[in-house]
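1. just the structure for this:
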Amino acid sequence: MLLIQEHGFHGTPMSQIAKSSDVAIGTIYHYFPSKEVLILQLYDYCKQQMHSYIFDEMDKSLDYKEQFFLVFKCFCSFYRDHTDKFSFMEQFYSSPFFEIAQSKTSDGPYEENKLIDFLLRGIEVNALKKRDVCILSSAFIGVAVSFSKSVLYGKIKFEEKQLDDLIDIIWNGVKTT
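-> Down below sits the predicted model:
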């Protein structure tokens, strides 16, 4: 991921990946027949890591609002604690590889997406407004990513109170009355 972060997707040839990994180029191609396959699998890995970080230890006894706050905090925390994965995923979403990933799944952009499932559950239990889940996701993810970037780039100092206030603003915008 570091090579891609430094040189971008197109500026990182498979030979450089092999050299950095201290393996023969043939070994890389044995496991990944192309750079496209490697990048798509790396994206799947990062997404799985993020979902595990956020959802694997979720306390199911919490009510939906408490879970919403916890998921948002974990989302922000993941990006602060895993800047390499954050950088990779940011590059991925703004690259042609994202379109390739979209075209390879019949479920659209939200295949196996635990955050989307979480938001859909909120709608089903009448905790969230009945809105297009893509819009809810954009509100949730967009604000979390923006906050995380602001902290990472030193624009704001991380304070738990600010994060709680931010989540409260989002919650009040998406909750049912």
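2. make it CA atoms for all contacts and neighbour counts henceforth
-> OK.
3. tell me which stretches of this structure form strands.
-> Here the chain has no strands by DSSP state E.
4. roughly how far is stretch 48-61 from the heart of the chain?
-> On the basis of C-alpha atoms, centre = their mean, to the nearest Å, stretch 48-61 sits 13 Å off its chain's mean C-alpha point.
5. could I get the buried residue list for it?
-> Buried residues in stretch 48-61, counted by 16 or more other C-alpha atoms under 10 Å: M50, H51, Y53, I54, F55.
6. repeat that for stretch 71-81.
-> Neighbour count says stretch 71-81 has V71, F72, K73, C74, F75, C76, F78, Y79, R80 buried, by 16+ other C-alpha under 10 Å.
7. neighbouring contacts of it?
-> With C-alpha atoms under 8 Å, 6 or more residues apart in numbering as the test, stretch 71-81 has contacts from 50, 53-55, 85-86, 140, 144-145, 147-148, 151-152, 163, 167.
8. which of those residues lies closest to L2?
-> Of all the contacts of stretch 71-81, L2 sits closest to K85, with 9.3 Å by C-alpha to C-alpha.
9. show me where this protein has its helices.
-> Ranges of helices in the chain, per DSSP state H, are 2-7, 14-21, 25-31, 35-55, 64-81, 83-93, 96-103, 114-124, 133-152, 160-174.
10. what's the first one in contact with?
-> Meaning helix 2-7. G11, T12, I17, D84, S87, F88, Q91.
11. mind putting those residues into TSV with neighbour count?
-> Below are the contacts of helix 2-7 laid out as TSV (neighbours: other C-alpha atoms under 10 Å):
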residue	neighbour count
G11	12
T12	15
I17	19
D84	16
S87	16
F88	21
Q91	17
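12. next, the structure of the following sequence, for comparison with the previous one:
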Amino acid sequence: MKLLTEKGVQATPMSAIAKAAGTGMGTIYNYFATKEELINAIYLYIKSLEIQFITQRTHDESSLKIKFLEYYKAFVDFNIHYPECFAFMDQLQNSPIISECTKDEGKTEFLPVLELIRKGQEDGIIKKMSMDAILQFLAGTLTTYVRWMLSIEENDRDQYLDQQMRMVWDALKE
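-> Below you'll find the predicted structure:
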């Protein structure tokens, strides 16, 4: 993952990946027929880690607003705690290398988030807008915010999270 984000997909041959993993080319090709297959597997692995991280930090008993903000904060925390995963997803999640099948599989991990937004729309708490538009907005705010947080001193980060969450909530609430 680190090689792919530092050097780029085209400049990272499978031989370099095998060497960094401490294994042989044959071993890698036993599991992944192509570099694209490996990249798709990394994508799904990160999605799995992300959802595990997030579900440990959210509570079912919370109000819709609090639960939504818990999800958002957990997404931020995950990406700040795992900057290599963030860099990989930031660079490759919209790449044609990630197959539609892989993207669809990755989305199934986030059904609770989608359901929360749908419920908020049904209850008149969240604006009735296209789910794709809402998800693009949230992904954009999250990505930009995490990039910023990773570029500043760690002890300066806490003061901004509440402001970020308030702005995101204010943009979505009805």
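13. coming back round to it: dump the buried residues of stretch 71-81 of the first structure to CSV, plus distance to F98 of the first structure.
-> Converted to CSV, those look like this (distance: C-alpha to C-alpha, whole Å):
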residue, distance to F98 of the first structure
V71, 24
F72, 23
K73, 25
C74, 24
F75, 20
C76, 22
F78, 21
Y79, 19
R80, 22
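14. please identify which pair of these lies farthest apart.
-> Top of the distance list for those (C-alpha to C-alpha): V71 and R80, 14.2 Å.
15. what do we get in the first structure for G124 of the second structure?
-> G124 of the second structure maps onto N126 in the first structure, with residues paired by TM-score structural alignment.
16. okay, now its match: neighbour count?
-> N126 of the first structure is flanked by 14 other residues according to other C-alpha atoms under 10 Å.
17. these two touch, right, it and L120?
-> No - N126 of the first structure is beyond contact range of L120, at 9.8 Å (criterion: C-alpha atoms under 8 Å).
18. from L138 of the second structure, how far off is Y72 of the second structure?
-> 9 Å (C-alpha to C-alpha, to the nearest Å).
19. and what of Q56 of the second structure?
-> 20 Å.
20. and the equivalent of A139 of the second structure over in the first structure, how far from F72 of the first structure?
-> A139 of the second structure maps onto I141 of the first structure when the alignment is built from TM-score structural alignment. I141 of the first structure sits 8 Å away from F72 of the first structure, going by C-alpha to C-alpha.
21. tell me which residues are up against stretch 95-103 of the second structure.
-> With C-alpha under 8 Å, 6+ apart as the test, stretch 95-103 of the second structure has contacts from E36, I39, N40, Y43, L44, L92.
22. again, but for stretch 41-55 of the first structure
-> So stretch 41-55 of the first structure is in contact with V71, C74, F75, F78, K85, F88, M89, F92, N113, K114, L115, going by C-alpha under 8 Å, 6+ apart.
23. these: which two are farthest apart?
-> Across the contacts of stretch 41-55 of the first structure (C-alpha to C-alpha), the longest gap, 22.4 Å, separates V71 and F92.
24. V151 of the first structure maps to what in the second structure?
-> V151 of the first structure maps onto M149 in the second structure, by TM-score structural alignment.
25. I'd say its match and N155 touch.
-> No - at 10.2 Å, M149 of the second structure does not count as touching N155 under the criterion of C-alpha under 8 Å.
26. okay, the two: which has more neighbours?
-> Neighbour tally, M149 of the second structure and N155, criterion other C-alpha under 10 Å: the higher count belongs to M149, 19 against 7.
27. the nearest residue to that one once chain neighbours are set aside and F78 of the second structure, how far apart?
-> Distance criterion C-alpha to C-alpha, 6 or more residues apart in numbering; nearest residue to M149 of the second structure, sequence neighbours excluded, is R157 at 6.1 Å. Applying C-alpha to C-alpha, the value for R157 of the second structure to F78 of the second structure is 14 Å.
28. ok, S151 of the second structure next?
-> From S151 of the second structure to F78 of the second structure the distance is 16 Å (C-alpha to C-alpha).
29. hang on, the earlier thing: turn the buried residues of stretch 48-61 of the first structure into JSON lines, including distance to D132 of the first structure.
-> JSON lines is the format used below for the buried residues of stretch 48-61 of the first structure (distance: C-alpha to C-alpha, whole Å):
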{"residue": "M50", "distance to D132 of the first structure": "23"}
{"residue": "H51", "distance to D132 of the first structure": "21"}
{"residue": "Y53", "distance to D132 of the first structure": "25"}
{"residue": "I54", "distance to D132 of the first structure": "22"}
{"residue": "F55", "distance to D132 of the first structure": "22"}
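30. trace K173 of the second structure over to the first structure, please.
-> Per TM-score structural alignment, K173 of the second structure is aligned with K175.
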